[in-house]
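Colleague: build me a structure from this.
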Amino acid sequence: MGQPINPAFAATFPPPVMEARRWIADKSFGDDKPLLNLSQAAPVDPPPEGLVRAMAEAMITDASTHLYGPVLGREDLRQELAMQWSGAYGGDIAPEQVAITAGCNQAFTAALSTLAGAGDEVILPLPFYFNHQMWLDMAGIRGVYLPTGDDLLPDPEAAAALITDRTRAIVLITPNNPTGKEYPPALMRAFFELARMRGLALIVDETYRDFHAASGAPHNLFADPDWDDTLIHLYSFSKAYRLTGHRVGAIMASTARLDEVEKFLDTVAICPPQVGQIGALWGMRHLSHWLAGERDEILARRAAAEAGFARLAGWDLLGCGAYFAYVRHPFAAPSDMVAKALVDQAHLLVLPGTMFGPTRQQGGSGQAEATLRIAFANADKAGLDAVVTRLAQVDL
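Modeller: Sure thing, here's the model as predicted:
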């Protein structure tokens, strides 16, 4: 009969990026029209040389880098993050309110594991980030969908109507994955007050905060003296310092919450990778000017994407920011079929909206079938011009 499989895992959809890679596994693309892989939101270049040297020297000279470290992360990195975030957000964050994780996905799973169990509910705006939904499915937690219109902004009043006695948290991502939308400070405050009033956690994933178009703090939630009774903040060093393979993320929450998080992290990974933490700390202390340049480059690519889609007939750019353009395609076919056709016709690999929300058959509004996510972080202006040119030639 074979070994049993947890039915919650069996019912969870496969990892979307890995599924998309299978679409190109047996295909070849000529030099005259190479594949443009815009499916994954991750930098492909290595970190700056100074950061790499700092990690390498630590491995050679500091024997502790090869040992287990603190479950909640290295004290020096927790202190630096608390200090810099307190200054940037105008709040009061203590090192004891910071935990380092093996990437931001682990930060999310750790936070959710302390909040909710099987049968509980978590509110997710649509379109959702697929790994968030996957974790809820595997944990037996019901994702309650908060629809958004063409502006892609969630409505706090609509969220309030979805709250039940099983609701444990509301999840927001800003800048958003997959839409690129940056949620206004007033909207963030409205969700914070809603969560506080109803006794819920507000989980804010700010993986892409370093590429926000606005200067200054993107919200004022940390300025609230009791921020940690409601807010759980998630962050990733992967995008800022090109540390995707080293898995370094963070949670900011109450010390009581982190006591519970520690149980999860100790069981899953014991500690976050030491060398990646050393790289993240070196980056925070030495790369502010370099990171500002990275932000400028991403904002330039955002502007190029906006200009390109403005001249592309039939396509609607619904959201653009951070690493993403979220577009409505002009075809009658659903987005999963469109995305596969783009591989063959345009040599473009992008993700369909069906990977970020329910289809009509699953009770959705139709947004999923009509949209595509284009991750443009690894496409320069010439590459984005090529994307627009190729899309203009597609005939489905």
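Colleague: going forward, measure contacts and count neighbours with C-alpha atoms only.
Modeller: Will do.
Colleague: any idea how far residue 257 is from residue 237?
Modeller: 22 Å (C-alpha to C-alpha, to the nearest Å).
Colleague: so between these two, which is more surrounded?
Modeller: More crowded of residue 237 and residue 257, by other C-alpha atoms under 10 Å: residue 237, with 26 against 17.
Colleague: distance of the more buried one from residue 388?
Modeller: Separation of residue 237 from residue 388 (C-alpha to C-alpha) stands at 31 Å.
Colleague: same check, this time on residue 264
Modeller: Distance, residue 264 to residue 388, using C-alpha to C-alpha: 45 Å.
Colleague: second input sequence below; structure requested for side-by-side comparison:
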Amino acid sequence: MTTRTAATFPPPVPEAYRWLDGVEFPAERPLINVSQAAPVAPPPPPMLDAMAEIVRGDPGAHLYGPVLGLPALRAEVASQWSANYGGSIRNTQVAITSGCNQAFCAVMETLTGEGDEVLLPTPWYFNHKMWCDMSGITAVPLLTGTGLLPYPEVARSLITDRTRAVVLVTPNNPGGVEYPASLVRGFYDLAREFGLKLIVDETYRDFHSQSGAPHDLFTDPDWHDTLIQLYSYSKSYRLTGHRVGAVVASQSTLAEVEKFLDTVAICPNQLGQRAALWGMQNLGQWLAGERAEILDRRAAIEESFPRLAAKGWELLGVGAYFACVTHPFDIPSNELAPLLVKEAGILLLPGTMFQPDSHPEGKKQLRIAFANIDRAGITELFDRLERLAL
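Modeller: Sure, this is the predicted structure:
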């Protein structure tokens, strides 16, 4: 018998961390960890102070709360999103979840039955594929083209009577690519034409290089008939361990989402929700500084990449926390990545973790997550990759 969990592959990040077992890193060449896109620093001191006050002074922070989240946080999301996107979003169209991964899982359970299909652009975010596998959903690979961009007309050719949704992640994980607003609109129109849902995961929205709204979908007064947006507080406010995410969708969709959330976690993390609310209300300037730093790291990769290009590397995409590259070596990426730990003191993820086994391009691709290395760290990373002779 094949169980639900046996239907999918092992979690990629824990698998990669096992490559570190038994490897020693000398002081002059410490490990450069560009495997995971989670900030390793705690929230900023003002937020930590606010959280300490909440722990001691707010009894509700230690109790069950509403399944769909803290009313004040739902209201803040609705208000800020309406202003930022130029649309109309009601409190009842927002749900708070235990991280963005749970938001995706809840939405999938709401939309699909056994054997249904969803379209996932490749390279895909591996946890999206894993949940589809474990839920009996067929994840249909949507091949991307130049610049790792998916195209609505390619998606059109893949739609069947079992298709329920198209999933976009922008800025993209693992590719780093920012999907143009016109492209997102094209997928929205396609989904509406076929009566599908368009799920737009905007976990990395706060690090988008474009000022202003990254798309105009919320300006449609009937957006809730087609659009489901996912969001995360983990990256924006360094609340990774507190697990706070959000879903913006129709009220009827959230009524179904509530069933899943109540069964799985009962309610989102109470302290994390209160911290997220405090951050939204007080850390706008700080978050702008975080965005500027990430954009500078992106620029550092773009400026330095010609050094690797001269050695046969190719930069496929860069943005938010990620760069997706191809390597020049005659070895598949799933063998190269563990070798890099020993030969160069670099931990990153191979493209095979983001592609179906049938897609050979995964064997040439690597993902670099630069959330935790600054310009100096990027320079050292490129120095080590440039010196590789395999």
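Colleague: and stretch 95-114 of the second structure, which stretch of the first structure?
Modeller: Mapped onto the first structure using TM-score structural alignment, stretch 95-114 of the second structure spans residues 99-118.
Colleague: endpoint to endpoint, that stretch covers what distance?
Modeller: End residues of stretch 99-118 of the first structure are separated by 25 Å (C-alpha to C-alpha).
Colleague: which parts of it are buried?
Modeller: Residues of stretch 99-118 of the first structure classed as buried: 99-117 (neighbour count, 16 or more other C-alpha atoms under 10 Å).
Colleague: contact partners for the nearest residue to residue 148 of the first structure once chain neighbours are set aside?
Modeller: In this structure, residue 148 of the first structure finds its nearest non-sequential neighbour in residue 154, 5.5 Å apart by C-alpha to C-alpha, 6 or more residues apart in numbering. Residues in contact with residue 154 of the first structure (C-alpha atoms under 8 Å, 6 or more residues apart in numbering) are 125-126, 146-148.
Colleague: switch these over to JSON lines; also include secondary structure, distance to residue 20 of the first structure and neighbour count.
Modeller: Formatted as JSON lines, the contacts of residue 154 of the first structure follow (DSSP: H, G, I helix; E, B strand; the rest coil; distance: C-alpha to C-alpha, whole Å; neighbours: other C-alpha atoms under 10 Å):
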{"residue": "125", "secondary structure": "strand", "distance to residue 20 of the first structure": "23", "neighbour count": "22"}
{"residue": "126", "secondary structure": "coil", "distance to residue 20 of the first structure": "21", "neighbour count": "23"}
{"residue": "146", "secondary structure": "strand", "distance to residue 20 of the first structure": "26", "neighbour count": "21"}
{"residue": "147", "secondary structure": "coil", "distance to residue 20 of the first structure": "25", "neighbour count": "20"}
{"residue": "148", "secondary structure": "coil", "distance to residue 20 of the first structure": "25", "neighbour count": "16"}
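Colleague: and these as CSV, adding distance to residue 367 of the first structure?
Modeller: Below are the contacts of residue 154 of the first structure laid out as CSV (distance: C-alpha to C-alpha, whole Å):
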residue, distance to residue 367 of the first structure
125, 13
126, 9
146, 13
147, 9
148, 9
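Colleague: which one among those gets closest to residue 33 of the first structure?
Modeller: Checking those against residue 33 of the first structure with C-alpha to C-alpha, the nearest one is residue 126 at 34.0 Å.
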